[in-house]
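Colleague: Got a predicted structure plus its sequence, pasted below:
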Amino acid sequence: MSAAPDPKVIRTPQPLGITEDRVDDFTYWVRAVLELGLQEPELRVKYRDVIRNFFRATVADRRANPGGDDLISALLTATDPDGNPVDPEIVVGMANLQLVAGIDTTWSSIGSALFHLGTNPEDLERLRAEPELWPGAIEEFLRFYSPVTMARVVDSPVTYGGIDFVPGDKVLMNFPGANHDPDVFEDPDTFIIDRAENRHVAFGAGIHRCAGSNLARLEMDVALRTFVDRIGDFSVQTPIEVSWASGQVRGPRILPITF
């Protein structure tokens, strides 16, 4: 008879159960889908399939070797409200979402915040002097830089703003534009680090709101506080040299910092 687990032991979480030596692969795959593939559609299609096929193989392995301590294994033992097992292809889709939605979005958000602090020393100094401002500052980073833009396909006829949309039309959900709407935000094009009212839609809204919004906030909070604490004063000396990714996810890719 095996011994009961020690409740004092803290177990290291294994979100997808994938070893860290795949980090470079994952980084390139996601860039190929969300960034590089914007100019090379065949690259986007190729790596979209690479990611899904990787997770199909991973799901097949977990089904053949159950009992793992990771999200994929847990999903494969889960059931829907009617008691039916979760379709393995849905598990593939969930794992795909975890990877694609959890990499570029977060590093773009953190990078945009570092760009801001490196070009606005007064805000950097306030955060160092008033750490209680961090939660609100993170919301303002999200509002002001709005790293994600989503799209939808129209499924039924609708008229909005004098425009007729028909099934099959593709519609861009302009989250950055909404987050700079003067009817919603006072002085919307000014970054206000202690903005009191900030009901932004950087994570979307409604039933399609970002599933990882709270995790993203936590990652930003830990990364930015740690960077500022360890580096201290820093600056982006030549903002013109900063390169930005465009498209569905926007954030700095080359950010020369001096400290």
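Modeller: It's in.
Colleague: For the rest of this, base every contact and every neighbour count on C-alpha atoms.
Modeller: OK.
Colleague: In this protein, which residue is most central in space?
Modeller: T105 (3.0 Å; Cα atoms, centre = their mean).
Colleague: Now do the buried residues in the helix or strand containing that residue.
Modeller: According to DSSP states H and E, T105 maps onto helix 88-119. By neighbour count, with 16 or more other Cα atoms under 10 Å as the criterion, the buried positions of helix 88-119 are 88, 91-92, 95-96, 98-102, 104-119.
Colleague: One more: stretch 39-49?
Modeller: Neighbour count says stretch 39-49 has L43, R44, Y47, R48 buried, by 16+ other Cα under 10 Å.
Colleague: Comparison target, given below:
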Amino acid sequence: MTSTDTSKSAAPSCPVLNFDYTELKPAGTWFEKWAETGQEYPYFLNQFGQGFWTVANYQGALEVLQDPHTFSSSAIYVQDPNPVYKWIPEMLDGDEHRRWRQLLAPHFSPSAVQRMAERIRERARGLVESLAERGSCDFMADFAQLYPTSIFLELIGLPVEELPQFMEWEHAALHGGQSDDNDAMISAMMMVAERFNALIAERRAEPRDDLFSKAIGFEIDGRPVTDEELCSFGLLMFLAGLDTVSVTLGWAFRHLAMNPDDRDRLVSDPGLIPNAIEEFMRAYAIVIPGRKVAVDTEFHGCPMKAGDMVSVPLAAAMRDPEAFPDASTIDITRTRNNHIAFGAGPHRCLGSHLARLELKIALEEWHRLIPDYAIPADANLLETGLTIGLETLPLEWNR
């Protein structure tokens, strides 16, 4: 990291750095990098791109995420402080956000999610059974990405036959932006929006028992929700609900492939899986939330002005030794684990119960049929920095 000139100025107590947090690196690099950075610089100004503040410790992350009056969710990517889009409900503030959450909460409650468990298990089992006899796979492409995408399609009411098309759009939308050419990403998002608009029209004409049909009946301040709002909600579901589960699965299975003792413990005692999942989400926190400063504030020595952007790398917060003993050690039996992998405050992830269930069932069904597996010795694993995720994860096992 190096210092350079910038239009923003930091107080003497707030360091000024410059590093590209989106770089492609060898797998595991970013978690170590963020852990080191957070310990040395818990608060700093990063001059990369347009420049933004970074809060890289656990307590500071809580303060930002739990203070929506100072730190607005109207912009969530630090390089895009004035977005033309508004994903619902993530990019809403105040009463509008609260009303949407109240309408959506019953559909993502523990009881509502549990009613989906049998279908989710059927999907996981079918995918694992289709792979078991092969003896090898790219775990990311062949399981981790297919699994949550198929569940997403069923949840919103689209046929599973559209899975290949959505997988193509998902890859372009979520990973196309890693290159300088964003045309494929923009095109994919436009096509997803078109498909959602068509689905909305279909459900208005003929409602069914799916989430979009139910959302069509929502009212905000006594008025029906608009097609534009419904489409924005669908886009958030598409972006947030797919990549987070698949990427977390990638890190969990990489850890278990590299740590056979942990894997054997989960195989012999599946009751440990929920606890292990919490530790995987803590140790491999993949999301870097962004917030927009709503009012001028002095934050731990950093003079933040209204309109500035703030980055909260959860990978740094979750490896803060002041919050977690032996923070860089992955301990699947860790008991005190107040992680914030799902965020904190009013914008905490609405789909956390569904994500936990998907992760739990995936680990159970995979290890029921494929209990012993490894990463090939010649594998070259890379991770992206923007959402810290594996590009590929080759696995092999005895058939």
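Modeller: Happy to help now that I have it. The structure presented is a predicted model; accordingly, all values stated were derived computationally and were not measured.
Colleague: circling back to that earlier point, the helix holding T105 of the first structure vs the second structure - mean distance after superposition?
Modeller: Superposing on the second structure and averaging over aligned pairs (mean Cα distance after the TM-score superposition for the first structure), helix 88-119 of the first structure comes out at 1.1 Å.
Colleague: Tell me the counterpart residues of that helix in the second structure, please.
Modeller: Under TM-score structural alignment, helix 88-119 of the first structure corresponds to residues 227-258 of the second structure.
Colleague: now do stretch 151-171 of the first structure
Modeller: Against the second structure, stretch 151-171 of the first structure falls on residues 290-310 (TM-score structural alignment).
Colleague: tally of neighbours for P252 of the first structure?
Modeller: Neighbours of P252 of the first structure under the rule other Cα atoms under 10 Å: 20.
Colleague: thinking it is in contact with A245, fair?
Modeller: Yes: at 6.2 Å, P252 of the first structure counts as touching A245 under the criterion of Cα atoms under 8 Å.
Colleague: Okay, strands next: where are they in the stretch 1-150 of the second structure?
Modeller: Listed from the start of the chain, the stretch 1-150 of the second structure has strands (DSSP state E, counting those that start in this stretch) covering 16-17, 25-26, 43-46, 52-55, 71-72, 136-138.
Colleague: ok, residues contacting the second one?
Modeller: If I follow you right, that is strand 25-26 of the second structure. N380, L381, L382, E383, T384, G385 (Cα atoms under 8 Å, 6 or more residues apart in numbering).
Colleague: quick one: which of those residues is nearest to P321 of the second structure?
Modeller: Checking the contacts of strand 25-26 of the second structure against P321 of the second structure with Cα to Cα, the nearest one is G385 at 21.9 Å.
Colleague: Could you measure from the aligned partner of that closest one in the first structure over to E35 of the first structure?
Modeller: Applying TM-score structural alignment, one finds that G385 of the second structure aligns to S246 in the first structure. The spacing between S246 of the first structure and E35 of the first structure, counted by Cα to Cα, to the nearest Å, is 7 Å.
Colleague: Can you pick out the residue with more neighbours from those two?
Modeller: E35 (20 against 15).
Colleague: List the contacts of the more buried one.
Modeller: A245, S246, G247, Q248, V249.
Colleague: Adding secondary structure and distance to T77 of the first structure, write those out as TSV.
Modeller: As requested, the contacts of E35 of the first structure are exported to TSV (DSSP: H, G, I helix; E, B strand; the rest coil; distance: Cα to Cα, whole Å):
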residue	secondary structure	distance to T77 of the first structure
A245	strand	39
S246	coil	39
G247	coil	37
Q248	coil	34
V249	strand	33
